[in-house]
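K.L.:
Below are the sequence and a predicted model for it; my questions follow.
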Amino acid sequence: MENNDIKTFLVTEEEEGDRLDVYLSEQFGDMSRSYIQKIIKEKKAEVNGKVQKAKYQVKEDDRISIEIPAPKVLEVEPQNIPIDIVYEDDDVIIVNKPQGMVVHPAPGNFDGTLVNAILYHCGENLSSINGVIRPGIVHRIDKDTSGILMIAKNNNAHNSLAEQLKVHSIKREYEFICHGVFKEDKVTVDRPIGRNPKDRLKMAIVPDGRNAVTHFEVIERFNGYTHVRATLETGRTHQIRVHSMSINHPLVGDPVYGPKNPKHKFKLNGQMLHAKKLGFIHPTTGEYIEFDSELPDYFKELIEKLRKL
């Protein structure tokens, strides 16, 4: 149909065995599995040129195409929202995103997002690769995760940054505060992550999930809590939150993966997770550049409270 968006994907070895609907819902983080299933039922998804059902198990090198219906009424409006721009040139913008801000519009959050703010700031000078809803967005961090994020101002920059993400060459360091005291100074978690089979809104450690590696390093220990640095090798959805929980150290303030009745109530607005450092090869100059984001005040205030426990 006219104006419909056709996306194509090539299945990798680590993705082999996923159901078609599960595979596609992971490619589109902002689309529900039920919506993907509806598209598949309407015969808008093909594997190697042949229509398949949702239960089809994808194989390595399968070429999957899916026709996404054009949004009926959805225009992303520029909004004059203050944003903390760390760096900007003709190719990239580095933004320090506050906790509570959604990165791009999605059902339930059509305005007040980082994209609305960036559109006001940049006008049309953003990459178009991810469409009208996500102009310039190369990667995301969760709504309640604060910190540094890169945005592409043109398609060449977008392709370069996306390729660096794909081969895991981008430096991404986070800091968080978790429940429990880390015994070791350094821990590496290498466990596959996929959709939780019992709750599709959550991610989990699953045998047939996608490869995920996180390196943890203790910054400071408190009475019952630990301040930790996490370095990502891969960038799966909720990776740090799931990996930390898997070793019995859920993030403080995490409403999804944290304990239901935490011992201390700190009146937090979400998980204590901050994207601290970001380093990559500049798309045009070819030089390595790195950015560091200061911990937000609420994060530093919690550290002071924990030191007094």
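P.N.:
Now that the structure is in, tell me what you want to look at. All values reported here derive from a predicted model rather than from experimental measurement.
K.L.:
C-alpha from now on. contacts and neighbour counts both.
P.N.:
Fine.
K.L.:
Tell me which stretches of this structure form helices.
P.N.:
For the chain, the helices defined by DSSP state H occupy 20-27, 33-41, 114-122, 155-166, 239-246, 297-307.
K.L.:
angle of the second one against helix 20-27?
P.N.:
What separates the directions of helix 33-41 and helix 20-27 is an angle of 120 degrees, with axes from the mean of the first three to the mean of the last three CA atoms, to 10 degrees.
K.L.:
want to compare, so here's the second one:
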Amino acid sequence: MNKYGPEAEPVEPAIESALEDVSAGEVESATEERSLEMGAALHGQRVDKALLTLAPEFSRNHLQQLIKDGWVSLDGVVVAKPANKVSAGQLLTVQLQPTAQSQAFLPETMALDIVYEDEYLLVVNKPAGLVVHPAAGNWSGTLLNGLLGYKEVFATLPRAGIVHRLDKDTSGLMVVAKSKPMVAALVDMIARRDVSRQYLALAKRAPNARMPWQGEGDALEVDAAVGRDTSNRLRMAVVDLNTQSGRTAQTQMTLWGVTRQEGDYALLHCRLRTGRTHQIRVHAKHLGWPLVGDAIYGGAAHPAIARQALHAWRLGFVHPVTQEAMQWQAPLPQDLQQALDGLDLQPWQ
């Protein structure tokens, strides 16, 4: 089989390290019963503390939740509270339940909007609201879980073949690999900027912000490093690399339309030169034109859209195997289309 196919040899360890993940299928989710007779050293201890001797790999908070859920007993009687005391000679039993984290990489049936697929890769149109990878607060229901439920091959791949991200509330196109060599090829292409990622964004002028574009069709190259916001660790910000940590970031922003209806709004066509966390959102705020609906970066609210108005509109690259130049375009989601209709702004065709 071609080296990019599903049965190809694994990629180099450096690629595995860069993707920071094990294969998605390596998960243990079964329940397990453990029992222990309480010795003299544990006499009078709280049940949740005694449980740590039975299940030291779990957090005390998780064990307390197992008690509250009725999974812990003493001499066959369900324990009511974590603060209950144990006595020497009692048999402490726990039915260990899988943690949310342990179930994070399990397959889930999900309606995926797949716009292209071959034996090497697929392109999916991600809806707004769908998280890409499992993480705290979103251990299930992610795109990764949907891919695992779609085809078994994704369970053998780092991050289920996902090679780039979109924020939860950003909609649009993503490419996913179907073998480890294809993961390596796409990661390398993205690093070399051989993958074209084009976005549509709706922005609104902040008070006292200037108009950085000369007129419709004017392209602005934004070259401003992005790093963690020192005043809010949940946000990113434009930073000075001479004094702060961060990474270089470049975005081309072309003005496709502007209106003064109910204030200044602009429809921006954005091409990523680099792919930093929240890059377009941060650069738009830096210009004084934060994205509509982007509460994190000061964007104005709009009745038609309850999220940042950002859509990964077009995706293109030369196929690593067939060498065919390929490009896909995702239709505008309903909320963004309604916002643009109300402002009489439309993408160029």
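P.N.:
Received it, and whenever you're ready, just let me know what you need. Source: prediction; values computed, not measured.
K.L.:
if we can go back for a sec, out of the helices of structure 1, which is closest to residue 149 of structure 1?
P.N.:
Across these, the minimum distance to residue 149 of structure 1, taken as CA to CA, is reached by helix 114-122, at 10.2 Å.
K.L.:
superposed on structure 2, where does that closest one end up, distance-wise?
P.N.:
In the superposition against structure 2, helix 114-122 of structure 1 averages 1.1 Å from its aligned positions (mean CA distance after the TM-score superposition for structure 1).
K.L.:
From the rest of the structure, what touches that helix?
P.N.:
76-83, 97, 101-105, 133-135 (CA atoms under 8 Å, 6 or more residues apart in numbering).
K.L.:
mind redoing it with 6 Å?
P.N.:
Outside helix 114-122 of structure 1, the residues that touch it by CA atoms under 6 Å, 6 or more residues apart in numbering are 77-81, 103-104.
K.L.:
swap in stretch 166-181 of structure 1?
P.N.:
Stretch 166-181 of structure 1 is contacted by residues 164, 224-233, 249-252, 272-280 when judged by CA under 6 Å, 6+ apart.
K.L.:
Separate out the buried members of these.
P.N.:
Taking 16 or more other CA atoms under 10 Å as the criterion, what is buried in the contacts of stretch 166-181 of structure 1 is 164, 225-233, 249-252, 272-280.
K.L.:
Tell me which of those residues fall in strands.
P.N.:
225-232, 273-280 (DSSP state E).
K.L.:
Can you check which part of structure 2 stretch 194-207 of structure 1 sits on?
P.N.:
On structure 2, the counterpart of stretch 194-207 of structure 1 by TM-score structural alignment is residues 227-240.
K.L.:
what does stretch 105-117 of structure 1 give?
P.N.:
Stretch 105-117 of structure 1 maps onto residues 134-146 of structure 2, going by TM-score structural alignment.
K.L.:
buried sites along the matching stretch?
P.N.:
Buried residues in stretch 134-146 of structure 2 (16+ other CA under 10 Å): 134, 139-146.
K.L.:
Straight-line length of the match of stretch 194-207 of structure 1, end to end?
P.N.:
End-to-end distance of stretch 227-240 of structure 2 (CA to CA, to the nearest Å): 9 Å.
K.L.:
which residues touch that stretch?
P.N.:
By CA under 6 Å, 6+ apart, stretch 227-240 of structure 2 touches 225-226, 246, 282.
K.L.:
for stretch 290-309 of structure 2, same thing?
P.N.:
169, 201-203, 284, 335, 339.
K.L.:
Tell me which residue of structure 2 lines up with residue 255 of structure 1.
P.N.:
By TM-score structural alignment, residue 255 of structure 1 lines up with residue 295.
K.L.:
And for residue 46 of structure 1?
P.N.:
Using TM-score structural alignment, residue 46 of structure 1 sits opposite a gap in structure 2.
K.L.:
Relative to residue 269 of structure 1, how far out is residue 299 of structure 1?
P.N.:
11 Å.
K.L.:
about what we covered before: just the ones of the contacts of helix 114-122 of structure 1 in strands?
P.N.:
Going by DSSP E, the strands hold none of these.
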